[in-house]
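**Q** no sequence for this one, just the structure:
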């Protein structure tokens, strides 16, 4: 069958789709991903249906609409794109602007491909648009923990509005593919009736050279990975974190993500290895603890390996993710980069954090593997086709 995956043109929304997409491809299905061409290398060898402007253009248009033309040129850089976004602003960015700038092209691409099933990122609007246009089933793939009822309401209202403008009616959702284990869910959480769990898999890319760095004279010390992800990666914050870690007796791998050059980052290279973008699955090798901003990928990836974390949340869903990881006992949360060093010492010394992280890893292992989640999804698709 033909399966179309769709997500906003950003690493944090595209990479979580890949395990399921790769499972479908390995099972012999015709799989493609609708996204901007800038994502092509990351999703290879999966085929890409290229459409829409890059995420920066969507952000600039959102700022122009909400703050006026003069503000568009002074919008915050990509790494601060989510700072202070309200539910209405999120709906404008992820739904109205995307559909307005990319809807016609996305519909044309979708009609050409002719999917039997659409799988869309939780904040994606083009997947539901194509599903409604072609009257085919679609499923949601989770992004963060529940983004919050106000945003979900704003998102759904905006999608219904944009579909209605094209004479379309939203089609019922087939499934919610949830990569968050139960122990990280909010206390008042109730699973949706259409939930299918799916293991989070740290992003891996063949052909990327990486080996755990050596630190002469410092062998045997814990290795700490510092990553702020690919969207909210502020080099000044990263530098402050690395400086704070000088107070802890650890070796450090600090990744700059996709935005800056490692050789321009000044630090003590005897204890710190600075790298550009390296797939997270490789970066986690040999690591004892991860420092991150609590984005979905940079939190779930270490937890899936049983690694505790120190979290400095800043934007969007990060505070909620961090709160739940701390409630599970698998992470310490700080509010300032300068607090990182002391928190790392505390977490490494207190084995309860490691025990809680290993409990999270065990729960993730018992969730559906991508192939199992695919099988369950296709069972529902088949029942819908036969009226069962």
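**A** Thanks, I have it. Treat the numbers as computed from the prediction; the structure is a model and nothing was measured.
**Q** switch to C-alpha atoms for all contacts and neighbour counts from now on
**A** OK.
**Q** mind checking the SS state of residue 339?
**A** What DSSP: H, G, I helix; E, B strand; the rest coil gives for residue 339 is helix.
**Q** What about it, how many residues nearby?
**A** For residue 339, the neighbour count with other C-alpha atoms under 10 Å is 17.
**Q** Verify the stated contact: it with residue 243.
**A** No: in this structure residue 339 lies outside contact range of residue 243 using C-alpha atoms under 8 Å: 10.5 Å.
**Q** All the strands of this structure, in order from the start?
**A** With strands called from DSSP state E, the chain shows them at 2-6, 30-35, 47-50, 117-121, 138-141, 173-178, 195-197, 223-227, 251-255, 272-275, 289-292, 309-311, 331-333.
**Q** got the angle for the fourth one vs strand 30-35?
**A** Okay, so that is strand 117-121. Counting by axes from the mean of the first three to the mean of the last three C-alpha atoms, to 10 degrees, strand 117-121 lies at 40 degrees to strand 30-35.
**Q** so residue 251 touches residue 218, yeah?
**A** Yes: at 7.5 Å, residue 251 and residue 218 qualify as touching, with contact defined as C-alpha under 8 Å.
**Q** Presented hereafter is structure B, for comparison with structure A:
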């Protein structure tokens, strides 16, 4: 069987599908990843065949310019030349749609797997009359959000003679059942297996820890838009906390943070799952992949939760009791230094640690990507795949 994985060009959103794609390959099926920009290389580095469906564009630069232009706020309804609602979060689906559909007609997949933001994949499935499988990436997307992103792709559907998307044949929910906020039809639970890319891991990550270690990250998108200013307060807290703080910021410019205390360790790209396995807690922005990787690690977490789907991810963590969410992240370095107290709680609150461990155990019991392959092969066969 041939399976097309259609993903956004940002590897933080593409990576959650990699374990399922690898499971299909391990089971003997053919896989092709359709995306664009640097994500093509990241898919190839994961050992997956990949194709650039929007050659000549730089998604990272275009998205950063769009975000900075609107300062993180959607355009007002009456704004002149405002893009269609959902355009900013359909992540270049329109730019990829025509090439992706042409490649799919030639390659003839039996199934398309796509993320909520990768609605170009849903268009391909409708154009070819094959099942569309949505691979969720966090807590922030519902059928309503996916419909909004498909509305932004209306021109693409019209170009291919389609009235709109077809139904989603399966919705793969990767959130722990006890935390799930999804009630979509055809939901199937799928264990989230962290894939954060490969890396040359440092020896200190495996050594005995003399003091607690806190991993700090802003993911792959936010540093491009906001720089490292959202974690300035962490440096202040580090000065009064007997712990090691590892800044995993993907090579971002740290000069704006000033001189770093001796207990703050900046690192280059390090796979987050491996870093968390050698840590005791984590502070992060609240991106879907980062939140789920943190939940899988069984570590208490402090989630900033600003922008995009991050508030939804943060709210789910807070509701489960396995993490802290500041009411106003911009005030963490204020006169009363509330960030210092939050870090203390992150390291000392046993209720947080217990809930975090229980959540990781719940995730470990979910159907694995290998289990899901058989179920999706059956789904494709029921729709006529051979």
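**A** Happy to help now that I have it. As the structure is a prediction and not an experimental result, all values here were calculated from the model.
**Q** TM-score of the superposition?
**A** Scored against TM-score structural alignment, normalised by the length of the second structure, the superposed chains reach a TM-score of 0.85; 365 aligned residues with a C-alpha RMSD of 2.9 Å.
**Q** would you turn the strands of the first structure into a markdown table with mean neighbour count and distance to residue 346 of the first structure?
**A** Formatted as a markdown table, those follow (neighbours: other C-alpha atoms under 10 Å; distance: least, C-alpha to C-alpha, whole Å):
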| stretch | mean neighbour count | distance to residue 346 of the first structure |
| --- | --- | --- |
| strand 2-6 | 24 | 41 |
| strand 30-35 | 23 | 42 |
| strand 47-50 | 18 | 45 |
| strand 117-121 | 26 | 36 |
| strand 138-141 | 26 | 35 |
| strand 173-178 | 22 | 32 |
| strand 195-197 | 20 | 33 |
| strand 223-227 | 24 | 13 |
| strand 251-255 | 24 | 16 |
| strand 272-275 | 20 | 20 |
| strand 289-292 | 26 | 11 |
| strand 309-311 | 32 | 10 |
| strand 331-333 | 25 | 9 |
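**Q** In JSON lines: the ones you listed, plus distance to residue 373 of the first structure.
**A** Listed next are those as JSON lines, based on distance: least, C-alpha to C-alpha, whole Å:
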{"stretch": "strand 2-6", "distance to residue 373 of the first structure": "14"}
{"stretch": "strand 30-35", "distance to residue 373 of the first structure": "16"}
{"stretch": "strand 47-50", "distance to residue 373 of the first structure": "21"}
{"stretch": "strand 117-121", "distance to residue 373 of the first structure": "12"}
{"stretch": "strand 138-141", "distance to residue 373 of the first structure": "11"}
{"stretch": "strand 173-178", "distance to residue 373 of the first structure": "8"}
{"stretch": "strand 195-197", "distance to residue 373 of the first structure": "7"}
{"stretch": "strand 223-227", "distance to residue 373 of the first structure": "29"}
{"stretch": "strand 251-255", "distance to residue 373 of the first structure": "31"}
{"stretch": "strand 272-275", "distance to residue 373 of the first structure": "34"}
{"stretch": "strand 289-292", "distance to residue 373 of the first structure": "28"}
{"stretch": "strand 309-311", "distance to residue 373 of the first structure": "28"}
{"stretch": "strand 331-333", "distance to residue 373 of the first structure": "28"}
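**Q** for these, which one sits closest to residue 353 of the first structure?
**A** strand 331-333 (6.4 Å; C-alpha to C-alpha).
**Q** Please list the residues outside that closest one that contact it.
**A** The contact list for strand 331-333 of the first structure (C-alpha atoms under 8 Å, 6 or more residues apart in numbering) reads 308-313, 322-323, 325-326, 343, 347, 353, 357.
**Q** List just the nearest of those to residue 237 of the first structure.
**A** residue 312 (9.9 Å).
**Q** Just give the number of residues close to the alignment partner in the second structure of residue 183 of the first structure.
**A** Aligned by TM-score structural alignment, residue 183 of the first structure pairs with residue 178 of the second structure. Using other C-alpha under 10 Å, residue 178 of the second structure has 11 neighbouring residues.
**Q** How about the one 4 residues further on?
**A** Counted with other C-alpha under 10 Å, the burial measure for residue 182 of the second structure works out to 17 neighbours.
**Q** Relative to residue 173 of the second structure, how far out is the nearest residue to it once chain neighbours are set aside?
**A** The spatial neighbour of residue 182 of the second structure that comes closest, neighbours along the chain excluded (C-alpha to C-alpha, 6 or more residues apart in numbering), is residue 142 at 6.7 Å. Remark: distance between residue 142 of the second structure and residue 173 of the second structure (C-alpha to C-alpha, to the nearest Å) = 11 Å.
**Q** so what sits against both of these two?
**A** Among the neighbours of residue 142 of the second structure, those also in contact with residue 173 (C-alpha under 8 Å, 6+ apart) are residue 182.
**Q** now residue 50 of the first structure: how far from residue 120 of the first structure?
**A** Counting by C-alpha to C-alpha - residue 50 of the first structure and residue 120 of the first structure are separated by 15 Å.
**Q** Actually, residue 95 of the first structure.
**A** Distance, residue 95 of the first structure to residue 120 of the first structure, using C-alpha to C-alpha: 13 Å.
**Q** cool, and residue 207 of the first structure?
**A** Going from residue 207 of the first structure to residue 120 of the first structure by C-alpha to C-alpha gives 28 Å.
**Q** so who does residue 105 of the first structure touch?
**A** Residues counted as contacts of residue 105 of the first structure (C-alpha under 8 Å, 6+ apart) are 51, 52.
**Q** What's the local residue count around residue 179 of the first structure?
**A** Using other C-alpha under 10 Å, residue 179 of the first structure has 24 neighbouring residues.
**Q** which residue packs closest to it, ignoring adjacent ones?
**A** Per C-alpha to C-alpha, 6+ apart, closest to residue 179 of the first structure is residue 198, 4.9 Å.
**Q** okay, now the closest residue to residue 309 of the second structure other than its chain neighbours: neighbour count?
**A** Distance criterion C-alpha to C-alpha, 6+ apart; nearest residue to residue 309 of the second structure, sequence neighbours excluded, is residue 140 at 4.9 Å. By other C-alpha under 10 Å, 21 other residues sit near residue 140 of the second structure.
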